[in-house]
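**Q** Please find the sequence and the predicted model below.
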Amino acid sequence: MIRLDELVQKLGGELVGDGSVCVDRVATLDQAGKGDLSFLANPKYLSQVKSSGAAAVIVGKSARDALTDRPRIVADDPYLYFAHVARHFNPPASVLGGVHLLAAVSCSVPSSVAIDAGAVVEEGVVLGEGVHIGAGAYVGRGAHVGANTRIAPRATVYAGCVLGQDCIIHAGAVIGSDGFGFARQRDGAWVKIPQVGRVVIGNDVEIGANTTIDRGALDDTVIGNGVKIDNQIQIGHNVRIGDFTAIAGCVGIAGSTRIGARCMIGGQAGIIGHLTIADDVVISAGTLVTKSIRQPGVYTANLPVQGHADWVKNFAHLRHLDTLVDRIRALEQRLEEREQS
């Protein structure tokens, strides 16, 4: 439990109301109860604040005086403040150093590193202080894992790859598998091109479950500092992703694409290879990117959902667009000829 005035002293913000109220967890407005701290990030949910059972609420400056009987913390960004509070109540579990008897380890291990049962760590691996390698995970020969990085059970880090400090690699992620590189012979058979680059990951990067990041063909695949990658994402060989970019689930990024810093890429978006995406670009969910984006902004290339009958009718119209264009051009030409005569 923590008093509201103590929380504000620790995290900032403005306290309005009784600072002696204690909270011990965060919750949504509709689920909050006694001892819960909730937040209002969108003004359209103000009515839920009034009916919520939360002990206190985090609000923005515009909602400072919207409530009169409930303690609240006024913050510039209520959602960001909520994130800091949630981290305060839910710190990561402490790493208790030690190597399980059922782990297979062929490198030196600092005393602060924990390696769980069934994990395999090959020779030449360099482990920073406070690393945790989960059950059944694999770290290949010569890989480097930075301090306080956590590799979840069944995750795989191939040989030679580099993980920075304070990273989280979730279960089933594969770092450094071969990129999709083949040359075709005249008879149609494929010749595999050895993938000899690495995956180099910066600090404070999170990689979701079952995401795959291919090693470079010749140069490295590079993931910048602070990048957040969701579950089930495919990142091809030689891709470079700038600092603090966030990528939602099921995105596919083909090889040799360059993505700038602070970008946001929505779920199920697809980016074809050898493109350049500028800094501060937002790509909407489901968008297929087929050419480089040189300027910051929001980009969308998908259709909103509609009833099946409407979709069939509208698609039928799309099929006749070329004919309609030809007819319009013919009419314009006839009008132009009539005006000249």
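**A** Cool, got the structure.
**Q** going forward, measure contacts and count neighbours with C-alpha atoms only.
**A** Will do.
**Q** Can you name the residues that contact Arg329?
**A** By CA atoms under 8 Å, 6 or more residues apart in numbering, the contact set of Arg329 is empty.
**Q** ok so it is a strand residue?
**A** No - counting by DSSP: H, G, I helix; E, B strand; the rest coil, Arg329 is not part of a strand but helix.
**Q** Got another one to weigh against that:
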Amino acid sequence: MGTTTYTLRELAEMVGGEVEGDETLVITGVASIQDAQPGQITFVGHPKYLRVLATAKASAVILDHTTAADRPAIRVPQPYRAFATLLTLFYPRPRPRPGSTPPVQVGERVHLGRDVTLFPFVTLSDDVSVGERVILYPGVFVGPGSSIGDDTVIHANVTIYDGVSIGRRVIIHAGAVLGSDGFGYVQDAHGRHQKIPQVGGVRVEDDVEIGANVCIDRATLGETVIRQGTKIDNLVHIAHNVEVGEDTLLLAQVGISGSCRLGKHVTLAGQVGMIDHIEIGDGATVIAQSGIARNVEPGAVMAGTVALPHRVWRRVQAATPRLPELLRTVAALEQRLAALEARVSQTSREANHG
């Protein structure tokens, strides 16, 4: 963090907020509610942290418009988002100097934009195009004919196969693999698995972030597509010919089988699995460890999975949608049974008295 300081009013203007209290208060940094020191600003994104705020040392706090403040504050609709903006302000990522640090291997007909940074052991194969201000960290391999857009950052030991297109302002974290062969085989008459050539490509659009050790397979034909603004957590696998819609979130260990289609603003929580050729509508959410075996409607929230013998599983799946109706039927039968028992009891008493 640098030595730059800001007044509370200046910070409020940067995040589109309103100041409550001393506008001239000087802020030297940002920190979590537990770690903040005098001179720093923190935030409260949930009421449960108000009791922690009461003993916090922070000089100021970012709050929504309804939470009571016990110190100078910046009021915004989304405190966490404003806090993230200030984190970027106070903790800017250092940008390495442009240039090439040997050893770097550069093939033929390679285009390098202005102010590119190439760290040691970067390999750029023939016909690669690298945009302006791109940073390639040590050990990055870029295969023949691939392209990288302006302002993209690719961290250490990322492998980009041939024919991969990466957009602008993309971040790819260490160990990711883009463009490996899709898992495509066909059995011959003897039950042996014959490989199907995977001759398509991968296209990653602008403003995508790809986590560490993510694997995105190339298409059999055509493209595997990750659309603009999507964020992918670590250890996610995306199979051949998948299309992931704009601004989608894929959390750790998600597995998406071939030819699936995800809409815009979809969220797949950790360890969600999808069988092939599934479509998920815009804005749908799938809860962690769920297994998706059928199409999902837009805006739906899905949860659950279980492993059973297939024949049993099919019967369970057929019965599950009828459970609410079955419960209503059972409740009605219980009422009828209770009424019948009451009449039988009454008849029995009358007979005994007769």
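**A** Ah, there it is. Quick caveat, the model's predicted, so the values are computed rather than measured.
**Q** What count of nearby residues applies to the equivalent of Gly124 of the first structure over in the second structure?
**A** In the second structure, Gly124 of the first structure lines up with Asp127, judged by TM-score structural alignment. Residues near Asp127 of the second structure, counting by other CA atoms under 10 Å, number 19.
**Q** do Gly297 of the first structure as well
**A** For Gly297 of the first structure, using other CA under 10 Å, the count is 13.
**Q** And for Arg9 of the second structure?
**A** Arg9 of the second structure: 21 neighbours (other CA under 10 Å).
**Q** How about the secondary structure of it?
**A** helix.
**Q** which residue packs closest to it, ignoring adjacent ones?
**A** The shortest distance from Arg9 of the second structure to any non-neighbouring residue, by CA to CA, 6 or more residues apart in numbering, is to Glu23 (4.9 Å).
**Q** any idea which element that neighbour lies in?
**A** Taking DSSP states H and E as the definition, Glu23 of the second structure sits outside all helices and strands.
**Q** what's the distance between the aligned residue in the first structure for it and Met1 of the first structure?
**A** Using TM-score structural alignment, the partner of Glu23 of the second structure in the first structure is Gly19. Here the criterion is CA to CA, to the nearest Å. By it, Gly19 of the first structure lies 13 Å from Met1 of the first structure.
**Q** same check, this time on Ile272 of the first structure
**A** Taking CA to CA, one finds Ile272 of the first structure at 50 Å from Met1 of the first structure.
**Q** Which one of those two is surrounded by more residues?
**A** Ile272 (17 against 10).
**Q** Look up how far Val239 of the first structure lies from that one.
**A** Distance from Ile272 of the first structure to Val239 of the first structure, by CA to CA: 11 Å.
**Q** who are the neighbours in contact with the match of Glu23 of the second structure?
**A** 3-6, 71.
**Q** From Pro71 of the first structure, how far out is it?
**A** 7 Å.
**Q** what's the overlap in contacts for Ile272 and Val239 of the first structure?
**A** 253-255, 257.
**Q** ok, the closest residue to Thr24 of the second structure other than its chain neighbours - contacts?
**A** Excluding the flanking residues, the one nearest Thr24 of the second structure by CA to CA, 6+ apart is Thr7, at 5.3 Å. By CA under 8 Å, 6+ apart, Thr7 of the second structure lies in contact with 23-27.
**Q** now do 10 Å
**A** 22-28 (CA atoms under 10 Å, 6 or more residues apart in numbering).
**Q** Distance check, it against Gln40 of the second structure.
**A** With CA to CA as the criterion, Thr7 of the second structure and Gln40 of the second structure are 11 Å apart.
**Q** Identify the contacts common to these two.
**A** 26-28.
**Q** ok, and the most crowded of the residues you listed?
**A** Most neighbours among those, by other CA under 10 Å: Ile27, with 21 neighbours.
**Q** For that residue, give me its contacts.
**A** Ile27 of the second structure neighbours (CA under 10 Å, 6+ apart): 4-11, 38-41, 58-60.
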